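# The sequence and its predicted three-dimensional model are supplied below.
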Amino acid sequence: MISLSYTLALVTSLLQGASTDAPQAKPQDKPTAGVALTVYSSADPASFDPQRWMQQQRQGNDNVWGVPGYGVVKVVRSVEMPKGSGVLSFTDVAAWIDPTTVAFLDLDDPKTTVIEQSFQFDLVSPSKLTERYLGRQVVIRSPIADTFSVYEGTLLSATQGQFVVQMEDGVHIVSATGAQITLGELPGGLLTKPTLNWKIANSSGGTHLTRTTYQTAGMTWRADYNLVLDGTDSAADMSAWVTLMNLSGASFMDADLKLVAGDVHRIEPQGGGSGGRMLGAPRVMAMADEGGFEEKSFFEYHLYTLPRKTDVLQNSSQQIALFPPVANFKVVKEMIFDFTGGMGVSSEPMMDRAFVFGAQGKPSVFVHFENKKDEGLGMPMPAGKVRVYKIDPADDTLEFIGEDLIAHTPRNETVRIKLGEAFDVVGERTRTDFQLDSAAKRMSETFRIEVRNQKSTTQSVVVLERMFRWTNWKIEKASAKFDKKDASTVAFSVDVPAEGKKVIEYTVQYSW
């Protein structure tokens, strides 16, 4: 039998972080029997697709260790504890359990110790069964045209898609393709479920309440948000969902469910694995309405607790509301030209006259909102994908207008979502002058930016300009007001009239 054994030698109390001399919980403080599940995720919202993983699983392509996340399972149950030395077996653990993370505690007698632990996973399968029948009598029926040939004898080998059978008239090699094999009674030592065995030392015996904790691979979650803009693009409704995936090889029925959001560090085993262990104390609690999660700060992360029990079935994905829908909160639409996007400041004065950005372009379209309580929000938002829709008044249906990713976003921060590029607003950037005085260590550059609006309404547009030639610069003159965004960027905000245009001209001087 395949087995992983770990001699624990009186360290159960260390696994639980307490000694037998520590004050024990009062009877009323004991947890009730049941299952609690905490799921950690390191999934990249841009590339992680639960349905793709489910399809691979259905096709038999097990890559569970590659699932970007893991679960921590806590099971409280009553068991018949042997008096003295004995063995306890649990057969409902996840198939992808990490046995080194198992912690066992007798809640009725903390002096109970685990002497040895083993994880047995030699499960029943066709290949395992045939391996166990080597040297034993079998009957094989192999198809030939419309009938069968029968081979009855001693099974010598079952590899490479073939059976080797010793019969009275000699040795026969039979193709396993389409063959039917009849075996005798099931040999001992085979299991139908992964099993944890503990060798226990206990002084009292009888029915005891116990708690088992372990980590398992094959579990993760992802947040998805749906944003619906109103007719004026100034307000929106939002709903948020969690997609929970379970490929751990076990179902968790009537479970208490928690999700952890944040970058939790965990030592990665070679060849895969993800997630981490965390410690800390809870702080502020944010209560969700019925159907959503309760959120609270936990150490440097955020913990989302479902205020009801749920069934988490194996080999499945399910959607659960992250928080109740939020209606009619304020959003702002932005059109932003960034002709020089991505340009950083040169490490020395860039005096090359030929280096210039002059092009036509379209503005990127964004919407942003403040994740604040007075806007009906104010709940930390886990990283995820935001899909944006708008109602078509012609038939009152939702039409998709763009999507973007957000990082983990605390409360009271701005959420900005890129939707695409404008169709009816265009711009053109032209350099109209360049002056260089090397002796005086000075140069200047003049630009003309024309923004044209072919829509039937006035459009507010922001033009970002980056002073990338050198660190010491000054805007000598400008035809429109601007704001300095950082050490090398200014923003011109202009209103472009319907079917009209707006021209921005400015001169920047560099010195060194």
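Good, I have the coordinates.

# CA only for contacts and neighbour counts going forward, please
Noted.

# ranges for the helices of the stretch 201-350 of the chain?
In the stretch 201-350 of the chain, no segments count as helices under DSSP state H, counting those that start in this stretch.

# let's bring in a second one:
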Amino acid sequence: MKKIIFAVLLCLPILLLAVDQVTIYNDNFALVRTSLEIKLEKGLQSYLMDDIPSTIEARSVILKPLNGKIEVYSQNYEFDLAGTSQILYKYIGKEVEIITKTDQVFLGELQFNDFNTIGILNINSNKLSLIQYSEIRNINLAELPDNFFLKPTLNWQLNAPKTAKYNIDFSYLCSGMKWDVTYNSVWDETAGELEINSWVTINNETGKAFKDTKLKLIAGDVSKKQIYARGGRSNEVMYSMDAMSAKSPEFDEKAFHDFHMYTLSENVSLNNKQTKQLRLFPTKSVKAKSKYTYQTYSQDVMSKIEFVNSKKDGLGLPLPKGVVKIYKLDSDDDQLEFIGEDDIDHTATDEKVILTTGTAFDLVAKTTVLNSRKITNKVNEKDYSVELKNRSKKSKEIIITHNVNGNWTISNENIPFEKKSAYEIEFSKILKPGEEFKLTWTERISY
């Protein structure tokens, strides 16, 4: 059997060189470009390419010869992988030999195979033997059935004009590869600054390792139809951080179509079942301010930090979507403490970012409808009050937001309001330490 296999391998075209380039998108897929140098014989031949992910989208494959007029006749994606149950299924009705742990030998025609039992029809006695899997030591087969592969494989039919080495660009899409960003920030409320550093986290669940590859990341929501790929076996996930060396590789950012592209300055390896972290950009300090908001009828005043993603304020970079983790220094022991986290969407330069850290413990707000009147069948009035209390030792400004419907007018307000949209108004009140204030207004709605 070994001699036969060796002879077959000698007949296959030879892969001399393969270099990968990977572009990863936010939505769990990647574009892989591989430069192949292969040796082909003159004429029509099969080329088996098994250095591919198990999550490849076969319909996305592009094969482009760079030298010589190679003709691509056809491509087959082989994913009927060799395994015990698959092999035995194809052996039903054929002769097999089973040896048990007690050295009992069963030779006969395989009748069925389920999760627990194998059925063998004895070739001499014509009796059916039922053998438990737990009793079996060996299952001997005459040969491996046709069209079985150890790994997912692309089978190309190529026609070469002469025996030579050929360079080919091979590209495809695959699922199981994604990236996101974690922003770690330190909030200095006294200085009004938020110190931000950023980490790209890459997950490779494709079933293939990419060694010493050029890496690009695309930030943005790219339209793509969902493809349910056949996955590989699940293994333990490895974890790697590649930004702790003296000189870390850097990402070069540029606008690309309607998205943003980040290209790593050095090649990187992405092992299968690995989570890798790389620094997106150096630490930045951005001007920021605290903000407290209250939506009428809600239970709590929310604590927020707001900044503008501008170069003037210390940032001014396209920010891919991700999670912002916020810490603050405890001045008593100089230790950082976690104070909250929030998601941000893809954020262009000069856009405002608002991070919610949680609820404000010492700020209290309560909405009450004091009176409700029906003026006509199509006109109603309500008198509102919002009780505000500042139990902290610092002055705090609270932004009160109220939603309105229909054709509305506001009157009798005891502080000015701002119309934010056709359905939203906003009040603002600064409360001194220990101060209480009752905000009131009348709302008339006509339909």
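The structure has been received and is ready for your questions. Model, not experiment: these values are computed from the prediction.

# Superposed, what's their TM-score?
Overlay of the two chains. TM-score (TM-score structural alignment, normalised by the length of structure 2): 0.82; 410 aligned residues with a CA RMSD of 2.9 Å.

# Output the longest helix belonging to structure 2.
As assigned by DSSP state H, the longest helix anywhere in structure 2 is helix 2-11.

# from what I can see Gly376 of structure 1 touches Phe329, true?
Yes. Using CA atoms under 8 Å as the test, Gly376 of structure 1 is close enough to Phe329 to be in contact (6.6 Å).

# Neighbour count for the two, which is higher?
Phe329 (19 against 15; other CA atoms under 10 Å).

# In contact with the residue mapped onto that one from structure 2, which residues are there?
Mapped onto structure 2 by TM-score structural alignment, Phe329 of structure 1 lines up with Val286. Taking CA atoms under 8 Å, 6 or more residues apart in numbering as the criterion, Val286 of structure 2 is in contact with 193-196, 307, 313-315.

# repeat for Lys501 of structure 1
Lys501 of structure 1 sits in contact with 450-453, where contact means CA under 8 Å, 6+ apart.

# Let me see the contact set for the most centrally placed residue in structure 2.
Nearest residue to the geometric centre of structure 2 (CA atoms, centre = their mean): Lys178, 3.9 Å. Neighbouring residues of Lys178 of structure 2 by CA under 8 Å, 6+ apart: 24-30, 202-204.

# what about structure 1, which of the residues you listed hold up?
Conservation of the contacts of Lys178 of structure 2 in structure 1, assessed by both residues aligned by TM-score structural alignment, their matches' CA atoms under 8 Å: retained contacts are 24-30, 202-204.

# Tabulate the residues you listed (CSV), appending distance to Lys325 of structure 2.
Listed next are these as CSV, based on distance: CA to CA, whole Å:
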residue, distance to Lys325 of structure 2
Ile24, 24
Tyr25, 22
Asn26, 19
Asp27, 22
Asn28, 23
Phe29, 26
Ala30, 27
Ile202, 18
Asn203, 20
Asn204, 24
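
# Looking at those, spot the one nearest Val268 of structure 2.
Ile202 (11.5 Å; CA to CA).

# Would you check how far apart the counterpart of that closest one in structure 1 and Asp338 of structure 1 are?
Counting by TM-score structural alignment, Ile202 of structure 2 lines up with Leu244 in structure 1. Using CA to CA, to the nearest Å, we find Leu244 of structure 1 at a distance of 38 Å from Asp338 of structure 1.
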